[in-house]
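In: What shape does this take:
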Amino acid sequence: MHFLLRTLIVFVVGVLLSLALLILQIERNVALFPPGVLSDLSSIPWWVPISCGAGAATIGLSLPKMDEWFQRKYDYHHDQVEWVGVLRCVGIFVGITYASTLAYNSVIAKFSVSLSLMAIGQWWLFDRSVSGFVLGVAVSFTATAVTQIIVHYGIFSFSKPDFLSIRSWLPGVFFSATIAIGSLGRQLAQVTFHLSVYQFQ
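Out: Reported below is the predicted structural model:
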């Protein structure tokens, strides 16, 4: 599969997922925007899904490259996940994100730990690679820091923040998203490899 097509597919998936989850969080009063931002469909903050789409494309393209690097450097191999596994992995990410909107403030710390453990369980079930774990942790820290900066400048905020102006479950959600999008990127890269071999033959 052509590089640009892979990029477009992962970007579109990232945009659609983030848009759906953004609307869910707004309806649940988890993410708050300044008055008038969501007065109608045209006023939806489109920079959010576009940024998430760009991030998804970066993750989906980076993880296969990291796999190749780890394989060359440490002779490390991981089991390839089939399309059914990719869909299940994405479904678990959606479930984790949906569950994050249901957390009660009184137990949010325990809930955040549970979500983080679920995200690690997702990695164990569908990935188990060093590259996937390293990228997941890196994205979790980076995306959480960027979110804190955005909240600091008042672009949007969280209702009842419990950890440095944000929700403490956020790193776990970012980790889960990395595993889900990374598995999609891996599978698309695998399709590219098989097509290249077929054309060569």
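In: Every contact and neighbour count from this point should use C-alpha atoms.
Out: Fine.
In: Run a quick neighbour tally on residue 133.
Out: Number of residues near residue 133 (other Cα atoms under 10 Å) recorded here: 18.
In: Who are the contact partners of it?
Out: residue 123 (Cα atoms under 8 Å, 6 or more residues apart in numbering).
In: another one to check against the first:
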Amino acid sequence: MPKLLNSAFWLPVACGLASWMVGTLFPLLDVYRAQDPRPRQRHQDWSTVLRCLGAFIGLNYAALTMPWHDAPVVSISLSGMSIMQWLLFDLTLHGLVLATVSAACGTGMGWVLVRYGLYAFTEADFFGVRSWFPAIMWSGSLSLGCLAR
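Out: So this is what the prediction gives:
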């Protein structure tokens, strides 16, 4: 709780707005995709949503507990787990594109915040940002999309 209170007041609000935007875009793109005559993906039920959220929580836990002696290896492992999450729970082209754009924009915004001294990671290893950050952003956007559907 003390770490949350040490954060800037606008950071949780900005993250919440970004999450709302990503969560809104997934169903909108599904509706747009529904106009395509090709076959649709399988039906989403609550057990699938909970498994997807569990995968996201597991990825966060792995990012916290993995030994960081070799950051590129751990980052590649986390990226592989994120891709497996897409393969298991989404399998849509627009989900892949939206997750990639979310990870790129989120990491870019994180870098900008670090660059201008508005935020700091405790153990930054990739241009001031933790190297697991893109994988977490990617996985988080897929989880939000699964929940929003």
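In: TM-score for these two?
Out: Aligned and superposed, the two chains score 0.89 in TM-score terms (TM-score structural alignment, normalised by the length of the second structure); 149 aligned residues with a Cα RMSD of 2.0 Å.
In: Distance check, the equivalent of residue 108 of the second structure over in the first structure against residue 67 of the first structure.
Out: Using TM-score structural alignment, the equivalent of residue 108 of the second structure in the first structure is residue 145. Distance of residue 145 of the first structure to residue 67 of the first structure, given as Cα to Cα, to the nearest Å: 26 Å.
In: With neighbour numbers in mind, choose between these two.
Out: residue 67 (19 against 14).
In: Need the counterpart of the more buried one in the second structure.
Out: Under TM-score structural alignment, residue 67 of the first structure pairs with residue 30 in the second structure.
In: So that match lies in a strand, does it not?
Out: No - the assignment for residue 30 of the second structure (DSSP: H, G, I helix; E, B strand; the rest coil) gives helix, which keeps it out of a strand.
In: Look up how far residue 126 of the second structure lies from it.
Out: From residue 30 of the second structure across to residue 126 of the second structure, the span is 34 Å (Cα to Cα).
In: hey, where'd the strands end up in the second structure?
Out: Secondary structure of the second structure (DSSP state E): no strands located.
In: all helices of the first structure, in order?
Out: Shown for the first structure, the helices assigned by DSSP state H span residues 3-27, 47-74, 83-100, 108-126, 130-152, 170-200.
In: Out of the ones you listed, which is closest to residue 41 of the first structure?
Out: helix 3-27 (10.6 Å; Cα to Cα).
In: Contacts for that closest one next, please.
Out: Helix 3-27 of the first structure is contacted by residues 31-32, 48-50, 52-57, 60-61, 94, 97-98, 101, 181, 184-185, 188-189 when judged by Cα under 8 Å, 6+ apart.
In: what is the orientation angle of it with helix 170-200?
Out: Put simply, helix 3-27 of the first structure runs at 160 degrees to helix 170-200, going by axes from the mean of the first three to the mean of the last three Cα atoms, to 10 degrees.
In: if I pick residue 127 of the first structure, what's in contact with it?
Out: So residue 127 of the first structure contacts 78, 79, 81, 179, 183 (Cα under 8 Å, 6+ apart).
In: Fine, thanks again, bye for now.
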